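> based on what follows, work out the 3D shape:
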Amino acid sequence: MVAGLLPVMRAERVPLEQAHGRVLAADLPALVALPGFDNSAMDGYAARAAELADLPARLPVADDVPAGRTDVRPLAPGTVQRIMTGAPLPAGADVIVPVELTDAGTTTVEIRSSPAVGTHLRRAGEDIAAGTVAIAAGTPLGAAQLGLAAAVGHRELLVARRPRVLVLSTGSELVEPGADLLPGQIYESNSALLVAAVDDAGGVARRLHFVPDDVDQFLATVRAELAGRGDDAADLLITSGGVSAGAYEVVKDAFAALGTVEFLKVAMQPGGPQGAGTVDGVPVVTLPGNPVSAFVSFEVFVRPALRRALGHAAPDRLHAPAVLAEPLRSPAGRRQFLRGRYDGGRVSQVGGPGSHLVAHLARANCLVVVPEDVTDLPAGASVDVVLIEGALQ
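Coordinates of the predicted model:
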C-alpha cells in the first residue's frame, strides 16, 4: 500500500559537486575513453623490447616525457625516452622499463633487466570505451561514481529530485529535549529519528512541531502545512503516534473522518498499527508512536518507497544470512524484527522485543527477521538479517 503512494520523482540537472548521495536518473555515457591515450603505468623508460634482448644494455635517452606533455615525439630506433607515470606513450615504444631496473641515467641509461613486451602500459580505452554507459540509471552517486563521471567528461548530472517529507510527532505528553519535564511527560524523540531516517534514505525532511492530542487543532495544522509552500510543498507526510486503539488517538480520529486514509493492524512486531493514504491529495503514512516501532515501520514500509521514488535500482536494504549466537522465541502469527548485532556471519539479539527500548536499538546494526510461522529457534539456527546503517560500533 505504501509503495504505491509515491510516484518516481522528476529529474533535475545539478552540478557535479551537488550530486553526492543522489540517484542517477538516466544512463550516463562516457564522453571520452579511459584511458584516453596509451600511457605509462610506471616511472621509467619507454623502449623497444626487441632492443633489450642482450642485457645489460646502454642506450641514449632521447627525450623526457612528463605527464601532461602533448607534443610527444616518436621513439627513434636505438634510443629510449625517460617517461613518468601517466605520460603519453611515444609511438614505437612497446615496453616500460621501471627506473628501479636501471641506473636512472638522464643522458645515457644502463638497463640491467627488462620486463616482457607490453608490460607497464595502459592502453587507450582498456577501462571504458567512449560512448559506452559509464554509470547506469538508478545508481546511487558516491565518491567513486562522481570520480568516474568527472573522468569521462561530465560537469553536470541528471538526478532524481529528492522527495520532500514532512515529519510530525503527536502527543500531549511530548516535550522538546532539554526542557524541564513534569510528571508524565517525556522528551520527543521520534521526529529526530525520522528526520535522520528520511535523510539517510535520500529524502529531504522538514520537522513540523508536534501538536497536542486535539483532533481539530491537529487537522487544521496539517492541512495548512500541506496547502502551502508552492514548489516546496511536501511529497509525503509521515506522522508518528496516535494510531492505536486507545481513547486519544488523534491521528486516527482526524484522518479517519476524511475517508482517504486506511488504518489497519499489520502482523508484525514491533509496529502493528499502521495507516496510509492521502490527505488533500498528499500521500500520508501514519506510524506507531513507540520509537522502535516507528523505526522498524519506517524501515519496512517507508524507506523502500522513498528509494523507489528516487529511482534506486535496488531500493531495499542489504540482507545477509546469519547464524544465531543464542536461542530465541517469537510469538506465532507475527513477523518479528528483532534488534541484533551482526559480526562475521553470527548474530546476537540486542535487548528484548519491547518497542520502547531505544537504547538497545541504538546499539544494533541489524534487524533479525523471524517469520510469522516460526516460534522457536535454537542457537546455531540460520536466520535472515537486514543490515542497517548508522548503528553505534
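> C-alpha from now on. contacts and neighbour counts both.
OK.
> which residue ends up closest to the midpoint of this protein in space?
Per CA atoms, centre = their mean, the C-alpha nearest to the average position across the chain is that of residue 140, at 6.0 Å.
> in space, what's closest to that one - neighbours in sequence excluded?
Once flanking residues are discounted, residue 140 sits nearest to residue 23: 4.5 Å by CA to CA, 6 or more residues apart in numbering.
> circling back: residues contacting the residue nearest to the centre of the chain?
By CA atoms under 8 Å, 6 or more residues apart in numbering, residue 140 lies in contact with 21, 22, 23, 24, 312.
> where do the strands sit along the stretch 1-150 of the chain?
Under the criterion DSSP state E, counting those that start in this stretch, the stretch 1-150 of the chain contains strands at 11-15, 28-29, 39-40, 44-47, 57-65, 80-83, 95-98, 108-111, 121-122, 133-135.
> quick one, which of those gets closest to residue 356.
Among these, the nearest to residue 356 by CA to CA is strand 11-15 (39.4 Å).
> quick one: contacts of the closest one?
25, 155, 156, 157, 158, 159, 160, 161.
> burial count for the spatially closest residue to the third one that is not a sequence neighbour?
Among residues not flanking residue 156 along the chain, residue 15 sits closest, at 4.4 Å (CA to CA, 6+ apart). By the criterion of other CA atoms under 10 Å, residue 15 has 12 neighbours.
> check which residues of stretch 56-68 are buried.
Neighbour counts using 16 or more other CA atoms under 10 Å place 58, 59, 61, 62, 63, 64, 65, 66 of stretch 56-68 among the buried residues.
> can you tell me how far the closest residue to residue 184 other than its chain neighbours is from residue 193?
Using CA to CA, 6+ apart and skipping residues adjacent in sequence, the residue nearest residue 184 is residue 173, 6.6 Å away. Residue 173 is 18 Å from residue 193, where distance means CA to CA, to the nearest Å.
> ditto for residue 306
For residue 306, the distance to residue 193 - CA to CA - is 16 Å.
> again with residue 182
Distance from residue 182 to residue 193, counting by CA to CA: 23 Å.
> give me the more crowded residue out of those two.
residue 193 (14 against 9).
> that one touches residue 298, doesn't it?
No - using CA atoms under 8 Å, residue 193 is not in contact with residue 298; the gap is 10.0 Å.
> before we go on, could you also do this sequence so I can check it against the first one:
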Amino acid sequence: MISVDEARAKILKDIHPVGTEVVALSSAFGRVMTEDARSRRTQPPADMSAMDGFAVRAADLDTIPTTLKIIGEVPAGGAYDGAVKAGEAVRIFTGAPLPPDTDTIVIQEDTDFNDHSVTIKEGAARGTYVRPAGLDFREGDIGLKAPRILSPRDIGLLAAMNRPWVTVRRKPRIALLSTGDELVRPGEPIGPNQIISSNSLLVAALVEAAGGEAIDLGIAKDNASSLREKVQDAKSADMLITLGGASVGDHDLIQPVLGKEGLSVDFWRIAMRPGKPLMFGKFAGIPMLGMPGNPVSSMICSFLFLIPAIDALRGIEPRHPPRQKAWLSHELKENDQREDYMRATVLGEKDGLPVVKLFAKQDSSMLSPLSAADCLIVRPPFAKALGKNDMVDMIPLTQPYPVV
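Coordinates of the predicted model:
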C-alpha cells in the first residue's frame, strides 16, 4: 500500500491541461480564463456625475450662498454640448457626462432651485462628485490576468470592459462507469438482491461542482463483454472513473478485463480508510481512476484525488481539501496503519475552534451519516488514542471547494 500523499502525487504527475475554447461571457462563470483580458474601452469614457444635482464651475462657488442661472439639463445617456459661462449651471443626473467648462457637482440637497435659477447653499471643492474619465480602467489595460477561475465579479468586469467573448479551458470530460449486477438506476424496478446505484450521481455532482463535465456510461454487468462494450465510449473523454470492481474478488473485473484492452495500472491500494482499493492507471491513453464501490469511499476518494485531478485538467493549481483544528467531544481509540477519514458533526465552538462528534457508525456504505456530516475527522496512521477535549484535524464539508 502507498500513502495518500504518494497516491496524489502519482495521479497529478500524469494529468495535463485540456484544450481551450471561446465562449460567450454569459456562459463563462466558473470557467478558467486562459488569456489575459484587456479592456476594449475606457471606463468611464468621460468625466461623469456621481450624483443628481448641478454641474458648475468651482470658481463660481467662492462666495456662498450664490445664485446661478440654469441654462440646460443633461440626463444619463444624454449630453450638454453648449458652453457654460461664469454664473451659469446645468441640471445633471447621476451617470451623465459633465458639460464643457464645468468641473464640480453640487448635490441637489445643498440647493434651492426653480426652472430658471439655482441657489447654492453649501460650497464644494473642485472635482466634488465627479468621476473622472478612466477612473475604473482605460482602453488597453489588462483587467484580469490568466489563468483565473472566473467569478461573478469577474464576469461583471469583463462585461464593463466590452468583452462579449472569452477564451477558457474547455470543461474536462469525465466518463463515469458503474459496475455490478446488483445495481439499478433510481426509479427502475428493483430485484430482491439489488440496490440503487447512487455512486455515479454522487461523483457526477462533484465533477460538475469542480468544473468538469460528467459523462454517464451507465452500468456494466459483471461479465467481460458488458464491461468491454460500456467502456468504449470512454475513449473520447479526458478521464475515466470506474465505480466498483476495482478490488481482487472473483467478480472484480476491472483489472483482468481492461488489462486486455490496454489498461496499465500504476497502483491499486492506498493506506487509507475508506478507499483502500483505489486504482490508478491509463486506459486508451487517458488517466483512469478505479474507485471502490461503496459511496462514502467514492466521495472521499473524489475529494482527495478526483477534484485535484480535474483542477490539473483545467490548468489551475490543484486544490486539496482545507484542514483546520477542532476539539474532540469524546474519547477515540488509537488508529492502525491506514489514514482514516471519519464522518462527524459540529456540536458548537470552544476558544474559536469547532467542537466535533464522530458518528457512532462509520460503515462506508452508509449515505445518511455522509449527508448529515459537517466535516471529516482525519487521523494519521498509527495515531495514538485521544481523550475528550483533545485536538484533531478536520475537513469542513460545507464549502470545501469555493468557486468564487
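> do a quick rundown of the helices in the stretch 251-400 of structure 2.
With DSSP state H, counting those that start in this stretch as the criterion, the stretch 251-400 of structure 2 has helices at 254-259, 295-301, 307-313, 367-372.
> hmm, back to that, would you turn the contacts of strand 11-15 of structure 1 into JSON lines with neighbour count?
As requested, the contacts of strand 11-15 of structure 1 are exported to JSON lines (neighbours: other CA atoms under 10 Å):
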{"residue": "25", "neighbour count": "24"}
{"residue": "155", "neighbour count": "12"}
{"residue": "156", "neighbour count": "15"}
{"residue": "157", "neighbour count": "25"}
{"residue": "158", "neighbour count": "20"}
{"residue": "159", "neighbour count": "26"}
{"residue": "160", "neighbour count": "26"}
{"residue": "161", "neighbour count": "23"}
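> what's near enough to touch the residue nearest to residue 140 of structure 1?
So residue 23 of structure 1 contacts 137, 138, 139, 140, 141, 159, 160, 310, 311, 312 (CA under 8 Å, 6+ apart).
> hmm, 10 Å instead?
Contact partners of residue 23 of structure 1, counting by CA atoms under 10 Å, 6 or more residues apart in numbering, are 11, 136-142, 157-162, 202, 307, 310-313.
> repeat for residue 72 of structure 1
Residue 72 of structure 1 makes contacts with 63, 64, 65, 66, 81, 87, 88, 89, 90, 91, as judged by CA under 10 Å, 6+ apart.
> that one -> structure 2?
Mapped onto structure 2 by TM-score structural alignment, residue 72 of structure 1 lines up with residue 81.
> I'd assumed residue 183 was in contact with the residue nearest to residue 184 of structure 1.
Yes - with contacts counted by CA atoms under 10 Å, residue 173 of structure 1 reaches residue 183, the gap being 9.4 Å.
> how about residue 135 of structure 2, what's its partner in structure 1?
In structure 1, residue 135 of structure 2 lands on residue 126 (TM-score structural alignment).
> ok, now how distant is the residue nearest to residue 140 of structure 1 from residue 305 of structure 1?
Residue 23 of structure 1 is 14 Å from residue 305 of structure 1, by CA to CA.
> please apply the same query to residue 364 of structure 1.
Residue 364 of structure 1 is 23 Å from residue 305 of structure 1, by CA to CA.
> go on, residue 42 of structure 1?
48 Å.
> more crowded one of the two?
Neighbours per residue (other CA under 10 Å) separate residue 42 of structure 1 from residue 305, with residue 305 holding more: 24 against 20.
> quick revisit: of residue 173 and residue 183 of structure 1, which one has the most company?
Taking other CA under 10 Å, residue 173 of structure 1 and residue 183 do not tie; residue 173 has more neighbours (15 against 6).
> which residue, other than its chain neighbours, is closest to residue 90 of structure 1?
Once flanking residues are discounted, residue 90 of structure 1 sits nearest to residue 74: 5.0 Å by CA to CA, 6+ apart.
> got it, and residue 316 of structure 1?
residue 304 (5.6 Å).
> quick one: map that neighbour onto structure 2.
Under TM-score structural alignment, residue 304 of structure 1 pairs with residue 308 in structure 2.
> returning to that earlier point: ok, the residue nearest to residue 90 of structure 1 - contacts?
By CA under 10 Å, 6+ apart, the contact list for residue 74 of structure 1 reads 63, 81, 89, 90, 91, 92, 93.
> what does residue 68 of structure 2 correspond to in structure 1?
Counting by TM-score structural alignment, residue 68 of structure 2 lines up with residue 59 in structure 1.
> and that match, how far from residue 112 of structure 1?
11 Å.
> need the overlap of contacts for these two.
With contacts defined as CA under 10 Å, 6+ apart, the residues shared by residue 59 of structure 1 and residue 112 are residue 52.
> circling back to that earlier point, farthest pair in the contacts of strand 11-15 of structure 1?
Across the contacts of strand 11-15 of structure 1, the longest distance by CA to CA is 17.9 Å; it joins 155 and 161.
> residue 219 of structure 2 maps to what in structure 1?
Using TM-score structural alignment, residue 219 of structure 2 lines up with residue 210 in structure 1.
> that match should be in a strand, yeah?
Yes - assessed by DSSP: H, G, I helix; E, B strand; the rest coil, residue 210 of structure 1 belongs to a strand.
> on that earlier part again, pick the most deeply packed of the helices of the stretch 251-400 of structure 2.
Highest mean neighbour count among the helices of the stretch 251-400 of structure 2 (mean count of other CA atoms under 10 Å): helix 307-313, with a mean of 25.
> what is it packed up against?
Under the contact definition 3 or more CA pairs under 10 Å, 6 or more residues apart in numbering; DSSP states H and E, helix 307-313 of structure 2 sits against helix 4-13, strand 173-179, helix 199-209, strand 239-243.
> and the alignment partner in structure 2 of residue 23 of structure 1, how close does it get to residue 243 of structure 2?
Aligned by TM-score structural alignment, residue 23 of structure 1 pairs with residue 32 of structure 2. Note on residue 32 of structure 2: its distance to residue 243 of structure 2, by CA to CA, is 28 Å.
> how many other residues sit next to residue 260 of structure 2?
10.
> need the contact list for it.
Counting by CA under 10 Å, 6+ apart, residue 260 of structure 2 makes contact with residue 228.
> swap in residue 216 of structure 2?
By CA under 10 Å, 6+ apart, the contact list for residue 216 of structure 2 reads 174, 175, 176, 177, 178, 200, 201, 204, 233, 234, 241.
> and the residues you listed, which two are the farthest apart?
The widest separation within the contacts of residue 216 of structure 2 (CA to CA) is 18.1 Å, between 201 and 233.
> now which residue in structure 1 aligns to residue 98 of structure 2?
Aligned counterpart of residue 98 of structure 2 in structure 1: residue 89 (TM-score structural alignment).
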